[in-house]
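Q: please find the sequence and the predicted model below.
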Amino acid sequence: MPVWRNFFLGSEITKGVGPFRRLDVDEMKRISKAELAAMGIDLRDVEQPIGTLSGGERQCVAIARAVYFGARVLILDEPTAALGVKQSGVVLKYIAKARDRGLGVVFITHNPHHAYPVGDRFMLLRRGKKHGRLPRVGDDARRAHLDDGRRRRAGVAGARAGQHDGRGLADRAGDEG
């Protein structure tokens, strides 16, 4: 199935009336190419099969489709889980573009390094229980919190002196809970 057909799957544009109604293929190709370009996705040809795209490109087509058809909220559950580093970066860039266009984004991930570039607020969950809400903080404080979390998982107590107040993400989240 070509990219343009996948883009409009279930919402095809038609022309004509009654029994003379048919798909407006040229218009669907034009719109899909324009919408993908507006999101910064540069495909060689919208005629190419969707199966030939990388996982990251397919995710990006899905995001562009949601934006075009008027989604107000994107709910993304581990969209970067099966992707390599480069493809994950591409997908994160398009998620940020969707956010910048005014869409609400619910981004579910196990990787805080993927969540931080696209998030404004964060909900920390452990085994399905809320451990608090966290606002976005400056890069230095974020690094300190992430480093502290890594040490806790590794079984190393405490944090480096002078880096921050010694409390990790879970401790801070409890303050807001």
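A: That came through fine. Numbers count the residues shown, from 1 in each chain.
Q: make it CA atoms for all contacts and neighbour counts henceforth
A: OK.
Q: in the protein, which residue is closest to the centre?
A: Central residue of the chain (Cα atoms, centre = their mean): residue 95, 4.0 Å from the mean position.
Q: ok now do that residue, which residues does it touch?
A: Taking Cα atoms under 8 Å, 6 or more residues apart in numbering, we find residue 95 in contact with 63, 105, 118.
Q: try it again at 10 Å.
A: 39, 59-60, 63-64, 74, 76, 79, 89, 101, 103, 105, 107, 117-119 (Cα atoms under 10 Å, 6 or more residues apart in numbering).
Q: just the closest of those to residue 16, please.
A: Minimum distance to residue 16 across these is 27.1 Å, recorded for residue 64 (Cα to Cα).
Q: next up, a second structure to put side by side with the first:
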Amino acid sequence: MSTDAIYEARGIVRRFGAVQALDGADFDVRPGEVSALIGDNGAGKSTLVRILAGADVPDGGTLSFEGKELTLTTPNQARDLGVETVFQDLALANHLDPIQNMYLGRELMRPGLLGRLGFMQRAEMRRRGAAAFDSLGATVRDYEGAVSGMSGGQRQAIAVARAATWADKVIFLDEPTAALGVVQTKGVLDLIRRIRDQGLGVVYISHSMPEVLEVSDRVHVMRQGRRVAVYDAKSSSVEELVGAMTGALETKEAS
């Protein structure tokens, strides 16, 4: 795991009318690391992630990627950098199967005239898609059926695996286990570890402190629109994290 950040935010400010959503927020993620982002409702987590994903524009502060300052105005710009995001709504097309969802908007077209006429390389997409799901250990058993008929855990695994397939630098996961049972949650956490072990930086947003400590390397705590602490997950505790979130404990920054 590298100690050099691949993606950094410094002094990010974002206002919505009279509401100060972010007030000088900092954040960084490293390759081959799971960085948890936690905080109470209204702490600014979702706003910060939307800015880092290119879905919102800050009023102040700077973003830098691989050491170079940048400005993001659309999610496509973030994707071009190798940054993918899985929001809570998953953004799956329910009437399509897992492979079609993986390649939605990124279809492999046939060469030449057939491609220009809209003909796709369906067999090759199916082969590559199945291989991607298998390599990540995603619990997808039916590649033919519509995702609308699949369990919450399978749908979440499809969304995460799709993002991991196209991301080659950083992946943001917003509450990926919020609506899942114990077994399904374990499958998603295992998938997150596999993505990290491939060298990607993973940003994990969650309200579940035990899951945060189980899967994360570092834990970034936000309160009132700012990052107030960074903890080493291996040496922290639920009590310490909750205390930092609520302001009950003195906070600290860890390397």
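A: Thanks, I have the structure now. Since the model is a prediction, treat every value here as computed from it, not as a measurement.
Q: give me the TM-score for this pair.
A: With the length set by TM-score structural alignment, normalised by the length of the first structure, the two chains reach a TM-score of 0.76; 154 aligned residues with a Cα RMSD of 2.5 Å.
Q: follow-up on the earlier one: what do we get in the second structure for the residue nearest to the centre of the first structure?
A: Alignment note: residue 95 of the first structure maps to residue 192 in the second structure; criterion TM-score structural alignment.
Q: hey, where'd the helices end up in the first structure?
A: Read by DSSP state H, the first structure holds these helices, from start to end of the chain: 3-7, 25-38, 55-68, 85-100, 112-115, 139-154, 169-176.
Q: I'd like those helices as TSV, with distance to residue 133 of the first structure appended.
A: As requested, the helices of the first structure are exported to TSV (distance: least, Cα to Cα, whole Å):
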stretch	distance to residue 133 of the first structure
helix 3-7	36
helix 25-38	33
helix 55-68	26
helix 85-100	20
helix 112-115	14
helix 139-154	14
helix 169-176	6
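Q: out of those, deepest packed?
A: Ranked by mean neighbour count under mean count of other Cα atoms under 10 Å, those are led by helix 3-7, which reaches a mean of 22.
Q: what packs against that helix?
A: Helix 3-7 of the first structure sits against helix 25-38, helix 55-68, with contacts defined as 3 or more Cα pairs under 10 Å, 6 or more residues apart in numbering; DSSP states H and E.
Q: ok, 7 Å please
A: Other elements packing on helix 3-7 of the first structure under the criterion 3 or more Cα pairs under 7 Å, 6 or more residues apart in numbering; DSSP states H and E are helix 25-38.
Q: which helices and strands does the helix it packs on pack with?
A: Judged by 3+ Cα pairs under 7 Å, 6+ apart, helix 25-38 of the first structure is in contact with helix 3-7, helix 55-68.
Q: contact partners of that helix?
A: Helix 25-38 of the first structure is touched from outside by 4, 7, 13, 42, 46, 61, 64, 68, with contacts defined as Cα atoms under 7 Å, 6 or more residues apart in numbering.
Q: and the two most separated of the residues you listed?
A: 13 and 42 (22.6 Å).
Q: what does residue 136 of the first structure align to in the second structure?
A: Mapped onto the second structure by TM-score structural alignment, residue 136 of the first structure lines up with residue 233.
Q: how about that match, what does it touch?
A: When contacts are counted by Cα under 7 Å, 6+ apart, residue 233 of the second structure is found next to 213, 216-219.
Q: counterpart of residue 115 of the first structure in the second structure?
A: Aligned partner of residue 115 of the first structure by TM-score structural alignment: residue 212.
Q: from memory that match sits against residue 34, does it?
A: No. Counting by Cα atoms under 7 Å, residue 212 of the second structure does not reach residue 34; the two are 9.4 Å apart.
Q: Serialize the contacts of helix 25-38 of the first structure to TSV and add fields for distance to residue 146 of the first structure.
A: What follows is these, written out as TSV (distance: Cα to Cα, whole Å):
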residue	distance to residue 146 of the first structure
4	41
7	38
13	48
42	34
46	41
61	32
64	32
68	36
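Q: what range in the first structure matches stretch 125-133 of the second structure?
A: With TM-score structural alignment applied, stretch 125-133 of the second structure matches the range 28-36 in the first structure.
Q: superpose on the second structure and give me the mean offset of the matching stretch.
A: Following superposition, stretch 28-36 of the first structure is found to deviate from the second structure by 0.7 Å on average (mean Cα distance after the TM-score superposition for the first structure).
Q: returning to that earlier point: out of the helices of the first structure, flag the one nearest residue 17 of the first structure.
A: The nearest among these, by Cα to Cα, is helix 25-38 at 15.7 Å.
Q: next one: the match of stretch 125-133 of the second structure to chain centre, how far?
A: Mean-position distance between stretch 28-36 of the first structure and its chain equals 21 Å (Cα atoms, centre = their mean, to the nearest Å).
Q: same question for stretch 190-208 of the second structure.
A: Distance, centroid of stretch 190-208 of the second structure to centroid of chain: 8 Å (Cα atoms, centre = their mean).
Q: now stretch 136-145 of the first structure
A: With Cα atoms, centre = their mean as the basis, stretch 136-145 of the first structure stands 21 Å off its chain's centre.
Q: what is the end-to-end distance of stretch 75-87 of the first structure?
A: End-to-end distance for stretch 75-87 of the first structure, by Cα to Cα, to the nearest Å: 19 Å.
Q: tell me the residue in the second structure aligned with residue 17 of the first structure.
A: In the second structure, residue 17 of the first structure lands on residue 112 (TM-score structural alignment).
Q: many thanks, we can stop here.
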